[in-house]
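Asks: Turn this into a structure:
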Amino acid sequence: MTKDHDIRDACRRLIAEFVWHVDRNDYHALVELFAPDGVFERPGAIMAGRQAILAAMELRSCDRLTRHFCTDPIIDIVSPTAANGRCYVSLQSAPLAERGDQSGMRVTLVGEYHDRFVLTGDGWRIAYRTARIISQD
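Replies: Next up, the predicted model:
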């Protein structure tokens, strides 16, 4: 495998692990995907650093079952230690009471993730993530 392939694979994995941890409310694992000084920007909030991201994510409502689905991301390598990525995201959700019957799941948001990735001593991490909403129900 080429170095470029390894970089793209590591960045794709960060995108996939982010939504996996969000949907399981595992915010401690989620913040480890960010560089220590990483930033997560979403409509109405900019969180800088792992502690700020964790505090904001812990305010997220736990009364809904969510599933985030990302398209295959486009990863552009900037240098051996930096890359950019972008993908579309679709959010399906349902009230938690319907957890046993996921037929209540419906698309409630379509958006985009725009990421800057950086190679750290602990491997590739998200340096900056911007979440943009295209449409929301």
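Asks: Could you use CA atoms for every contact and neighbour count after this?
Replies: Will do.
Asks: Near the nearest residue in space to G104 that is not next to it in sequence, how many other residues are there?
Replies: Nearest non-adjacent residue to G104, counting by Cα to Cα, 6 or more residues apart in numbering: A94, 5.7 Å away. Using other Cα atoms under 10 Å, A94 has 20 other residues around it.
Asks: A94: helix or strand, and which one exactly?
Replies: For A94, the element it lies in under DSSP states H and E is strand 82-95.
Asks: Name the residues of that strand that are buried.
Replies: For strand 82-95, the neighbour count (16 or more other Cα atoms under 10 Å) marks 82-94 as buried.
Asks: Between which two of those residues is the distance greatest?
Replies: Spatially, the most separated pair among the buried residues of strand 82-95 is A82 and A94, at 36.8 Å (Cα to Cα).
Asks: The protein: strands as residue ranges?
Replies: Per DSSP state E, the chain carries strands over the ranges 34-42, 45-48, 64-70, 74-79, 82-95, 106-120, 123-136.
Asks: Now do the second one: distance to the chain's middle.
Replies: Same thing as strand 45-48. 14 Å (Cα atoms, centre = their mean, to the nearest Å).
Asks: buried ones in it?
Replies: Neighbour counts over strand 45-48 (16+ other Cα under 10 Å) mark M47, A48 as buried.
Asks: Second input sequence below; structure requested for side-by-side comparison:
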Amino acid sequence: MSTEIQPTTRLELRTLVEEFNWKLDHAEPEGFADLFTPDGSFAAGPKEHVGHEALAAFAAARTAQPKLSRTMVCNHRLVAADDDHIGGAVQYILFMKDEDAPQSTEIFAVGEYSDEYTRTSDGWRIAKRTSRQVFQRAS
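Replies: Here you go, the predicted structure:
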């Protein structure tokens, strides 16, 4: 087992992270579930979506909302468990508004994704992603 994470692996995992938010922010739900292992999961608050069917339904419902959103991700930290499993943490800032036009906005949420990645025959996939809000907008 090698605990060093190769640059090509880092790039592939970074691409997964970027595609996750790009698809949700740009109303492109196609292929969202394919970012995950077949039994992969995404949990945010009390809701958890497990498996490709549930993940595809989540992405379709989220992108169908009449909202404009953009998510900034940074500080992608990776820790190898073994050659086929890597843990990760990603900080995010989410901007979201109900209208689809340039306008002033405020931060909707600041949080962290806790991730588990698994190497599959199709490449690296998200096995588990849990979103935890650290800060949220004032009500």
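Asks: Let me have the strands of the first structure in JSON lines, extended by distance to L14 of the first structure.
Replies: Converted to JSON lines, the strands of the first structure look like this (distance: least, Cα to Cα, whole Å):
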{"stretch": "strand 34-42", "distance to L14 of the first structure": "9"}
{"stretch": "strand 45-48", "distance to L14 of the first structure": "18"}
{"stretch": "strand 64-70", "distance to L14 of the first structure": "12"}
{"stretch": "strand 74-79", "distance to L14 of the first structure": "12"}
{"stretch": "strand 82-95", "distance to L14 of the first structure": "10"}
{"stretch": "strand 106-120", "distance to L14 of the first structure": "9"}
{"stretch": "strand 123-136", "distance to L14 of the first structure": "7"}
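Asks: Between those, which one is closest to R13 of the first structure.
Replies: Closest among the strands of the first structure, using Cα to Cα: strand 123-136, at 9.6 Å.
Asks: Buried residues, the closest one. List them.
Replies: Judged by neighbour count (16+ other Cα under 10 Å), strand 123-136 of the first structure contains these buried residues: W124, R125, I126, A127, Y128, R129, T130, A131, R132, I133.
Asks: pretty sure the third one contacts L14?
Replies: Yes: with contact defined as Cα atoms under 8 Å, I126 of the first structure counts as touching L14 (7.3 Å).
Asks: joint contacts of these two?
Replies: Residues touching both I126 of the first structure and L14 (Cα atoms under 8 Å, 6 or more residues apart in numbering): L33.
Asks: for the residue positioned nearest the centre of the second structure, what are its contacts?
Replies: By Cα atoms, centre = their mean, the second structure has its centre lying nearest to F20, at 4.4 Å. The contact partners of F20 of the second structure, taken as Cα under 8 Å, 6+ apart, are F32, L35.
Asks: From E30 of the second structure, how far off is it?
Replies: 11 Å (Cα to Cα, to the nearest Å).
Asks: again, but for A43 of the second structure
Replies: 19 Å.
Asks: So for those two, which sits in the more crowded spot?
Replies: A43 (16 against 12).
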